[in-house]
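K.L.:
dropping the sequence and predicted coords here.
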Amino acid sequence: MTSPEKKRKKKTTTNPSLKPSLLLPPTPQSTPNPDLPDDLLLSCFARVSRLYYPTLSLVSKSFRYLLASPELYQTRSQLDRTESCLYVCLSLPPDPNPRWFTLCRRPNQTLLTKKKKKKKKKQSSNLLVPITCPHSTPVRASFVAIGSDIYEIGGLVNGVPSSTVSVFDCRSHSWHQAPNMLVATEKPQAMAIDGKIYVRGAEHLHTPSICVIDSVLYLHHQGEFKWFDNKERDGRILQGLLYGLAGLPKFFSCSTTCSQIQLADYGGKMAVLWDRHDRSSDCKGRKVWCAVITLERRSSKEIWGRVEWSDDSEAVLEVPGSVAFVGVVAATL
């Protein structure tokens, strides 16, 4: 007689004539995803807002390479998908060399921040992020942006007025020299109008902040925003700007805390940056704040401004010591 073990073995003996696929489920095999052509990836990336690029760069090394390539920005330009990117040059003593920052905005954030009771510290949605661009910026130089290039004009080099013009390529974060000006200027005021740069010497070292948007000059002076054009040479008040909820922070109107205010053309909107004491550090440090204002011309004598984005609870940059604005411009990328 056969033992029970032998009987069980016989019962489980497989028929060699049966195919293995009929007895056991097929073993799943991983099929490698085919690599997408770079041209296709560039076309996809160019259609996505730059706000998502930091997240996309985490996917793979090839993604990081393409997102940092000049070809991406050429594709964005060809597809008319360019965006304005704010660049800020700051002096941060005791460092003698000014440092460059860019405004990094998180996607899908509420544009207007409303006052709410905070149970925990809120993480800022917008930050000034430092960028690497080794370069010695002249003292009192002026800056303008045309396309993706930022022009650094004049200033003082070793205490002597300079006629040099340097260009910062925002796509590659590299500098190169441009032809010099005909006249050296110690404290130039430069403007870009219709793709041309106009430079004049400043009459005073301390001048009000100005910017040109759609051929209209905007100015902030003594707590007021004004605008000028060829028809309104005396200047008119920019209407509609409120302080407090759904407007500029209340402390913006306090001249005792805001020592500097800078304006810039931010893709047809007006970017406003200012600094004030950091009360959390016993006023030893400073905080830099930012707001974006949309502009609407309602008549030949009336322009209204509306605060599109501002955050009265979180600054875009905190520094332990003093800070001074050297230049604020917006490039197109």
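P.N.:
Thanks, I have the structure now.

K.L.:
please count neighbours and contacts with C-alpha atoms only from this point.
P.N.:
Will do.

K.L.:
residues contacting the residue nearest to the spatial centre of the chain?
P.N.:
The centre of the chain sits closest to Leu103, judged by C-alpha atoms, centre = their mean, with a distance of 3.0 Å. Residues counted as contacts of Leu103 (C-alpha atoms under 8 Å, 6 or more residues apart in numbering) are Cys85, Leu86, Tyr87, Val88, Asn126, Leu127, Leu128, Val129.

K.L.:
alright, now check it against this:
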Amino acid sequence: MSLPQPLGTPELYHLRSTLGVTEPILYASIGFPPSESPSWFTLHQENVSLRLRKILSLPSRLLMAVVTVGSDMYVLGGSVSGKPTSDVNLIDCRFHTSRSLPSMKRTRSRAVAGAIDGNIYVIGGCTKNSDDWAEAFDVKTQTWRGMPGVLPRAHWEGLFVTSAVMDDKIFVLEPYTTCLVFDPKVGALVQWDDGGELKKLWQASSCVVDDMLYTIDLGRSLKHPIIVYDPKAKEKRWRPVYGVNLSRDLRPLVAYYDSKMANLGGKLLILVGSIAMPFSHCESEQVWCVKIALERRGDEIFGHVESTEVVLKSNKCPSIELSRTVTL
């Protein structure tokens, strides 16, 4: 896997797409608190190893929401100097350029967002207001519209843990009661009927592959470190991903303090921040990358760890804000 270098013209990228030679590329927002705010990194091949390469001058903020559409990333809100912002930026990952888009109606920090049918929906991250607590951005017309009536009944301010787009809906993990689901066809954010089961083991280090939600379960409630949830299954419950062993395959997670998961072309890719500890395998602050291939056998999912390697070293503790995949 290599990062395509900017080759000069959009026509060339269109030709690559027409010929079917595009590939998924991972982008990660990583900071080094308290002195360094987050920056974007890409995962690329360096000789025979994978490495994270820092990209300068692209907007990355604390507590931002990020949505990917093709080769573009939309950066929505976040925190600037400790204050929420309504800024929206479009990053063209083909050329690593950025431009400002029309601002949201509200300032938002720690909102959730997802792209469905040509619209980007952003929810919460601000105090409740029935007119624009949720907003929708039309990618084609580049305009925002408020979504009245989207408010849930729960009494909290919409500072979410994470979210996932499955079955053309946005599922939301919030910290206090249960899980919520937003259906654009209905235009309302409501409690998910099976949210108690979903919330039980869902955490921020998660991603969606083939419309199913994968997350890390280091407590091994189901006796396996990776688990999966299918919202369309008749019996809605977490299931183990077989074949992945914590001590053998996921060694960095033993001394980890931060991790983020992404869908890289149908495979699970986990970035793990590990700290230097006496008598551990970590000699410095590191970011590891674990790549896991998935295979479905009937109703069961099996994982095969293809690689586990250090992709970034630092003398400071890296904070992995989020990771996203684009197609180039």
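P.N.:
Yes, it's here. Please read these numbers as outputs of a predicted model, since none were measured by experiment.

K.L.:
can you pull the TM-score for these?
P.N.:
Put the two chains on top of each other and the TM-score (TM-score structural alignment, normalised by the length of structure 2) is 0.65; 246 aligned residues with a C-alpha RMSD of 3.0 Å.

K.L.:
just the ones of the contacts of Leu103 of structure 1 in strands?
P.N.:
The strands, defined by DSSP state E, take in Cys85, Leu86, Tyr87, Val88, Asn126, Leu127, Leu128, Val129 from these.

K.L.:
which of these are buried?
P.N.:
Buried by 16 or more other C-alpha atoms under 10 Å: Cys85, Leu86, Tyr87, Val88, Asn126, Leu127, Leu128, out of these.

K.L.:
mind listing the helices for the stretch 101-250 of structure 2?
P.N.:
Counting by DSSP state H, counting those that start in this stretch, the stretch 101-250 of structure 2 has these helices, from start to end: 195-201, 246-249.

K.L.:
ok, which of the ones you listed comes nearest Glu11 of structure 2?
P.N.:
Of all those, it is helix 246-249 that lies closest to Glu11 of structure 2, at 42.0 Å by C-alpha to C-alpha.

K.L.:
packing partners for that closest one?
P.N.:
With contacts taken as 3 or more C-alpha pairs under 8 Å, 6 or more residues apart in numbering; DSSP states H and E, helix 246-249 of structure 2 sits against no other helix or strand.

K.L.:
what range in structure 1 does the helix or strand that that helix is followed by sit on?
P.N.:
Remark: after helix 246-249 of structure 2, the chain's next helix or strand is strand 256-264, criterion DSSP states H and E. Here strand 256-264 of structure 2 aligns to structure 1 at residues 258-266, judged by TM-score structural alignment.

K.L.:
would you mark the buried spots in the matching stretch?
P.N.:
Neighbour-count burial for stretch 258-266 of structure 1 flags Cys258, Gln260, Ile261, Gln262, Leu263, Ala264, Asp265, Tyr266 (criterion: 16+ other C-alpha under 10 Å).

K.L.:
the second one against Val272, yeah?
P.N.:
No. Under the criterion of C-alpha atoms under 8 Å, Gln260 of structure 1 makes no contact with Val272, lying 10.5 Å away.

K.L.:
hang on, the earlier thing: pick the most deeply packed of the helices of the stretch 101-250 of structure 2.
P.N.:
Each of the helices of the stretch 101-250 of structure 2 was assessed for mean neighbour count using mean count of other C-alpha atoms under 10 Å. The highest is helix 195-201, with a mean of 17.

K.L.:
and the end-to-end length of stretch 315-324 of structure 2?
P.N.:
25 Å (C-alpha to C-alpha, to the nearest Å).

K.L.:
what residues in structure 1 pair up with that stretch?
P.N.:
Going by TM-score structural alignment: stretch 315-324 of structure 2 matches residues 320-329.

K.L.:
show residues contacting that stretch.
P.N.:
With contacts defined as C-alpha under 8 Å, 6+ apart, stretch 320-329 of structure 1 is touched by 86-93, 98, 140-145, 150, 260, 262-266, 275, 284-286.

K.L.:
now do stretch 210-224 of structure 1
P.N.:
Stretch 210-224 of structure 1 has contacts (C-alpha under 8 Å, 6+ apart) with 191-193, 208-209, 225-229, 237, 253, 255, 261-265, 268-270.
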